[in-house]
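Peer 1: Sequence and predicted structure, then a few things I'm wondering about:
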Amino acid sequence: MFQKVLIAEDLDAINLAVQHVTAELQITTIHHDKYCDEALLKIRKAVADNEPYELLISDLSFKDDGKKVKLHSGEQLIDAVKQIQPNIKVLVYSVEDKNYRIKSLFDNQKINAFILKSRDSIYQLKKAVQTIYNSDSPYIIPELAHVLQDKTAAAIDNIDIEIIKHLAAGIAQEDMENAFKQKGITPNSKSTIEKRVSKLKILFRANNTIHLIAITKDLGII
């Protein structure tokens, strides 16, 4: 079993519950932090001391309490940690239930497990830790297993997401070329943007751009 685990969670009740689970699994060293910046410092120091953490358990959302921080979300923390320790195993424990965002965690952040916070999530959390310790296969709760089979994430890229975000911000399609050029986003030609918007409407079966924005918001893409 893992012997050194770091928990990044800003709610005391959840923190204590996760610590209880990890203690039950006979994990000997369990540290926790309420801020992503401080969790990253612990990871960095552990690597420098040649005593790295084996598992990071992290939430995605961290409440802004006025403290100045560089890392504001679990995704940002995971990205930063992976730069320091690429092979650390990561389990996300969150209320997030948007398919695209969860799939993106596996595809882009290369997490090992995702557990949805719910009434019976403690059992699932314990099972997930045991599973990813014994295997490199990803673990996700059964009711969200279909998310890993979703091919939508592979069909769109960062440019598509930028287009949808600009549409959601009220920027007209014909004005997007200049907006992209000002931000250094390429490709940015009018014809490319038009083709991509058409592709996105077909992909998400959207009747118009407003419908497209609503669908992608529901999926957690923007």
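Peer 2: Cool, got the structure.
Peer 1: hey, let's count contacts and neighbours off CA atoms from now on
Peer 2: Noted.
Peer 1: can you give me the helices in this protein?
Peer 2: According to DSSP state H, the chain carries its helices in the segments 12-24, 36-48, 74-84, 99-107, 121-134, 152-155, 158-168, 176-183, 190-203, 209-219.
Peer 1: Now mean neighbour count and distance to Leu60 too, for these, in JSON lines please.
Peer 2: Shown next, in JSON lines, are these (neighbours: other CA atoms under 10 Å; distance: least, CA to CA, whole Å):
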{"stretch": "helix 12-24", "mean neighbour count": "15", "distance to Leu60": "13"}
{"stretch": "helix 36-48", "mean neighbour count": "17", "distance to Leu60": "10"}
{"stretch": "helix 74-84", "mean neighbour count": "18", "distance to Leu60": "4"}
{"stretch": "helix 99-107", "mean neighbour count": "19", "distance to Leu60": "10"}
{"stretch": "helix 121-134", "mean neighbour count": "17", "distance to Leu60": "15"}
{"stretch": "helix 152-155", "mean neighbour count": "13", "distance to Leu60": "19"}
{"stretch": "helix 158-168", "mean neighbour count": "17", "distance to Leu60": "20"}
{"stretch": "helix 176-183", "mean neighbour count": "15", "distance to Leu60": "27"}
{"stretch": "helix 190-203", "mean neighbour count": "15", "distance to Leu60": "27"}
{"stretch": "helix 209-219", "mean neighbour count": "16", "distance to Leu60": "16"}
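Peer 1: Below is structure B, check it against A:
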Amino acid sequence: MFKKVLVAEDFDGYNIAVAEALKALEITNTDHAPWCDEALLKMVRALEDGNAFDLLVSDLSFKPDHRTAKLTGGEELIAAARELQPDIKILVYSIEDRPHPLQYLFNELNIDGYVLKGRNNIPEIRKAITAIAIGEQYISPQISHVLQDRTLHEIEEYDRELMKMLSEGVSQAEISLLLQNRGINPNSVSSIEKRINRLKITLRANNNVHLIVIAKDLGLV
């Protein structure tokens, strides 16, 4: 079981749930940071002291305040934590349930577990930490299907940029010029039209407006 845990969470109610789960697992060496920058600083100091954290529990969304922050969200904190301490185990505890952000967390940031925030989460947090401690991956059952959905693997960064510009009201002709100015290919109007049509087929969208609605629901834009 984990010996030293850092919790990055800015809402006391959710922090209490994590604290209760850790207490039930008899993990007493814990620390808390309400801001991402503070969490990373605690990790740095712990490494320097030769007493590193072995589990990071983090939210994804942190409410901004008057402080100037280098790390503004959980994804940035997790990426920085992975770079600083590649072997640290990471459990995300958040309300985010859109497929693309979840797949990014597991596939790109290599998190070890994800608990979807809700009522009576203490038993599930305890279950997730126990699974991660023995080398297993954990994801809340109600969103576990997200990792099996291969549809989003067909969506490239180029596609996301196209949909982002469409969502901002940019016409296909204007998109073509913008891509040309950035040196991005393909950039012809016909190529862009074909790509958008392919996206509509992939995401089962009836038209461009429907495509953007679906893309937003999936967290692609």
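Peer 2: Received, thanks. Values in this document were obtained by computation on a predicted structure and should not be read as measured data.
Peer 1: Looking at the helices of the first structure, spot the one closest to Gly66 of the first structure.
Peer 2: Among the helices of the first structure, the nearest to Gly66 of the first structure by CA to CA is helix 36-48 (13.9 Å).
Peer 1: just to revisit the earlier point, Throw the helices of the first structure into CSV and include distance to Gln3 of the first structure, thanks.
Peer 2: Putting these into CSV (distance: least, CA to CA, whole Å) gives the following:
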stretch, distance to Gln3 of the first structure
helix 12-24, 10
helix 36-48, 13
helix 74-84, 18
helix 99-107, 24
helix 121-134, 11
helix 152-155, 34
helix 158-168, 37
helix 176-183, 46
helix 190-203, 45
helix 209-219, 36
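Peer 1: Can you say which of those helices is nearest to Asp65 of the first structure?
Peer 2: The closest of the helices of the first structure to Asp65 of the first structure is helix 36-48. By CA to CA, the value is 12.9 Å.
Peer 1: Just want the angle from the closest one to helix 74-84.
Peer 2: Taking axes from the mean of the first three to the mean of the last three CA atoms, to 10 degrees, one finds that helix 36-48 of the first structure is oriented at 20 degrees with respect to helix 74-84.
Peer 1: Which strands or helices does helix 36-48 of the first structure pack on?
Peer 2: Counting contacts by 3 or more CA pairs under 8 Å, 6 or more residues apart in numbering; DSSP states H and E, helix 36-48 of the first structure packs against strand 4-8, helix 74-84.
Peer 1: Touching the first one from outside, list them.
Peer 2: Under the criterion CA atoms under 8 Å, 6 or more residues apart in numbering, residues 15, 18-19, 27-36, 39, 52-59 lie in contact with strand 4-8 of the first structure.
Peer 1: Just want to check the distance between His100 of the second structure and Tyr14 of the second structure.
Peer 2: 24 Å (CA to CA, to the nearest Å).
Peer 1: hang on, the earlier thing: which one of the helices of the first structure lies nearest to Phe2 of the first structure?
Peer 2: Closest among the helices of the first structure, using CA to CA: helix 121-134, at 6.7 Å.
Peer 1: and the closest one with helix 12-24, angle?
Peer 2: Between helix 121-134 of the first structure and helix 12-24, the angle comes out at 50 degrees (the same axes, to 10 degrees).
Peer 1: helices or strands up against helix 121-134 of the first structure?
Peer 2: helix 12-24, strand 89-94, strand 113-116, strand 139-140.
Peer 1: Superpose on the second structure and give me the mean offset of that helix.
Peer 2: With mean CA distance after the TM-score superposition for the first structure, helix 121-134 of the first structure departs from the second structure by a mean of 0.6 Å once superposed.
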